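Visitor: The sequence isn't on hand, but the structure is:
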């Protein structure tokens, strides 16, 4: 068993196994679930499916997340355009990358036995937490990129360690560029990461030129990853739509203007506390590990201790400075949970009584079993495995639409409920569902006009009766009740009058 654990391919394969097992249980995109009914996930996937029909995000289908997130869902739709299976595969890949980067971090301080034992438990702590939401969030796909940055920070910023080479700055710049085009408010860790290394080189090593060169390599990595993402928008003339929505809408409409200089700090404290209370396991691990690394001698260079605090502070500050946000906003902070496992591993080495070597070597077997048991017991999504696809309102409405050969559909007045996916219909208007922007009524004006003119074959609302603009051209087919996010809601299907 010892020889098996030391082989080069064993660790990445074990990370993949942990990712597959844990995300099969914890993500509603998994084949174990009838569907992922989270409105955010359905928006991303509807846009990804629409891209296969030649539609461009922002210009043809309006939402305000980053273009790389839609590109990922374009790839998922290429695997399966009728289910979330492709999305789940992307989640598994992201989970593998997160666990492998975390494993490399653990190996800096702990043996391979402890690393193998910790990985499945780390996966359960992170992915079974409420902050994970239903799966398929922007934060989830950024998590491995943050874990890579944390690994390089600890690998290169410890006592006696050499400064990273320029390729390390370029790689982390590329990771930062990917985050920038998924959700730029998650860039806090990379901002502090590069700033800390730049100051160390400039002040500690008295080399301003090398510090500037490192920053240049970092920015070069961002540029390299940005060019292929932006090129399709430039070719199709959709860059103005991208910039106006992704930056303009998010910076001016989505975020709230601070009423006092202390508002961002208030948001940080209150949202951080709420996130910790709702996700106590990985929050305690992150806090325990952070305190241990700061106060334990010999683990980090003295300057690196302050740098680690800066990484944690700016990670949260970038997320919550503009608004207190949603419960899943704090999910990226789970990247620091690996510090807690490293702390426990180092403390275990100081115990006077040691476990037999054979027990340590096979510890990953019960750890993986315990991990799955924890996921089944604590993941907020597990209860939804009981739902059958044929019982979903999405499936029932899709059957009616397909029976009557409906060609156009509108998800009207609420976020994407998964009806485009279930019916197989591609949206035929830019404002294909409501989005979380304060000026949504202004953005919705063109589609309201289309409803008043009877443009769509079918309309789905989350209301019991018809909206005033629908009464002239649409009649109620049926109303079904279904629970979403703990609330029983009415979904109504309308068809255009003959």
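Guide: Thanks, I have it. In this text, all values refer to a predicted model and were calculated from it rather than measured experimentally. Numbering: from 1, shown residues only.
Visitor: Please make it C-alpha for all contacts and neighbour counts, starting now.
Guide: Noted.
Visitor: which residues of the stretch 351-498 of the chain fall in helices?
Guide: With helices called from DSSP state H, counting those that start in this stretch, the stretch 351-498 of the chain shows them at 357-361, 364-378, 393-403, 419-423, 440-452.
Visitor: ok, second structure coming up, stack it against the first:
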């Protein structure tokens, strides 16, 4: 019954997003990459990003069913509901059904303020992490008695799989491994037995990432893979002023959850509290490891915050009031109900796609600082691995990939794209002045504006101009 309630709540909360091709830049790009992989594109080689391969494999699998964005949005809904149910299942180990259900409901509501309204990567990988935690809670007593536990082994494998979707899961996976090792130590079995169990769990956790790395090495693309996973993350600078401001805003946003977590931990007895506290610390390390502090970076933290609050939410009318307050504050922070927005997005993208197809002259498309999903929607391949909207345009991304950013754009423009999509203003600034100047010079010398549309996603808005007929002389005026 609880699963039915969570499923219906998830549908209501996400209804406005279904079918929207432009929920947010990140997931639009992931979806575009998933589609491109079905046409032979290899991540990090033909299309570049820092995200691990597991994320793109998720979108590849979903795009294999249908290219409609509704498919990944329904998959995200299913993962969100399943994660909420797993949070409730863990909470039931030390609370009643009220606390378990309300913890899951709070998770679903607070996904939206933290930008988890669609297919952001944590919406998918929170499920295997939460499932690993549940399996550990079930299997650690066996290990502490000196028995083998398939549940703990599966937990390590799930945590390892989650690392291939987001590298920062490593901190939670390490905590899970240490918790299992501590239970093995308490068994008083010989040290060799404990060491063998620990090495086996470590191997299971590393196996998914190792398989991907070996695959890229076998294909001869180890340098691109290594740079994307390691070198690029070290090369990108940090705007510490902006980071500090975002951190303050994030903690202000999370304050209701933090207060509920504190209350829940005080009410929780010794059973399970150490595990929850350790998991919370590990999740905080994961948040701090990539100090960007945009709201969606806190989505992994949301799982354990809701779980930790469950004892408070289980306290009769006090729990009901606390849950009502948390739900109301979550709905107020970012209302999930936006009637008509998906229809407006579909209409805008249909108009942009029609203009591109009518005016590209059968030649390549370049989308500069705009939605990457336009490539797949118009049947165009990526003209460059730097297809995400910031990778050619944002100063912070300059030369972060294995490619020289300005030289790469010169190469693309030398191939004379037949249509170019440009925003009136780059929203993720400051822009790279050389690439902005290059692309504007190209369209004004070789193309004409053929369409202009105001495009909104759930966070920001753009005015996009399609420059087409790029083999023709410039003609002023837009249709």
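Guide: The structure has been received and is ready for your questions. Computed from a predicted structure; not experimentally measured.
Visitor: returning to that earlier point: for the helices of the stretch 351-498 of structure 1, which one ends up most surrounded?
Guide: Among the helices of the stretch 351-498 of structure 1, the stretch with the highest mean neighbour count (mean count of other CA atoms under 10 Å) is helix 419-423, at a mean of 22.
Visitor: Which strands and helices lie in contact with that helix?
Guide: Under the contact criterion of 3 or more CA pairs under 8 Å, 6 or more residues apart in numbering; DSSP states H and E, helix 419-423 of structure 1 touches helix 39-51, helix 393-403, strand 409-412.
Visitor: what's the closest of these to residue 257 of structure 1?
Guide: Among those, the nearest to residue 257 of structure 1 by CA to CA is helix 39-51 (24.2 Å).
Visitor: Can you give me the stretch of structure 2 that the closest one aligns onto?
Guide: Across structure 2, the stretch matching helix 39-51 of structure 1 (TM-score structural alignment) is residues 25-37.
Visitor: which residues sit against the matching stretch?
Guide: 21-22, 41, 43, 47, 55-64, 67, 69, 72, 118-120, 371-373, 375-376, 381, 388-389, 457 (CA atoms under 8 Å, 6 or more residues apart in numbering).
Visitor: For it, give me the average deviation versus structure 1.
Guide: Compared with structure 1 after the fit, stretch 25-37 of structure 2 shows a mean deviation of 0.8 Å (mean CA distance after the TM-score superposition for structure 1).
Visitor: swap in stretch 196-206 of structure 2?
Guide: Superposing on structure 1 and averaging over aligned pairs (mean CA distance after the TM-score superposition for structure 1), stretch 196-206 of structure 2 comes out at 2.3 Å.
Visitor: What is the distance between that stretch and the centre of its chain?
Guide: 27 Å (CA atoms, centre = their mean, to the nearest Å).
Visitor: Which of the residues in that stretch are classified as buried?
Guide: By 16 or more other CA atoms under 10 Å, the buried positions in stretch 196-206 of structure 2 come out as 197-198, 201-206.
Visitor: JSON lines for these, including secondary structure?
Guide: Converted to JSON lines, the buried residues of stretch 196-206 of structure 2 look like this (DSSP: H, G, I helix; E, B strand; the rest coil):
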{"residue": "197", "secondary structure": "helix"}
{"residue": "198", "secondary structure": "helix"}
{"residue": "201", "secondary structure": "helix"}
{"residue": "202", "secondary structure": "helix"}
{"residue": "203", "secondary structure": "helix"}
{"residue": "204", "secondary structure": "helix"}
{"residue": "205", "secondary structure": "helix"}
{"residue": "206", "secondary structure": "helix"}
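Visitor: hmm, back to that, selecting buried members of the contacts of stretch 25-37 of structure 2 in PyMOL, what would you type?
Guide: Applying 16+ other CA under 10 Å to these, the buried members can be selected in PyMOL as follows:
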select buried, resi 21+22+41+43+47+55+56+57+58+59+60+62+63+67+69+72+118+119+120+371+372+373+375+376+381+388+389+457
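Visitor: Would you state the strands of the stretch 251-400 of structure 1 in chain order?
Guide: Counting by DSSP state E, counting those that start in this stretch, one finds no strands in the stretch 251-400 of structure 1.
Visitor: sorry, back to before: just send the helices of the stretch 351-498 of structure 1 back as TSV, with distance to residue 130 of structure 1 too.
Guide: Putting these into TSV (distance: least, CA to CA, whole Å) gives the following:
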stretch	distance to residue 130 of structure 1
helix 357-361	31
helix 364-378	9
helix 393-403	25
helix 419-423	25
helix 440-452	28
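Visitor: Trace residue 307 of structure 2 over to structure 1, please.
Guide: Per TM-score structural alignment, residue 307 of structure 2 is aligned with residue 338.
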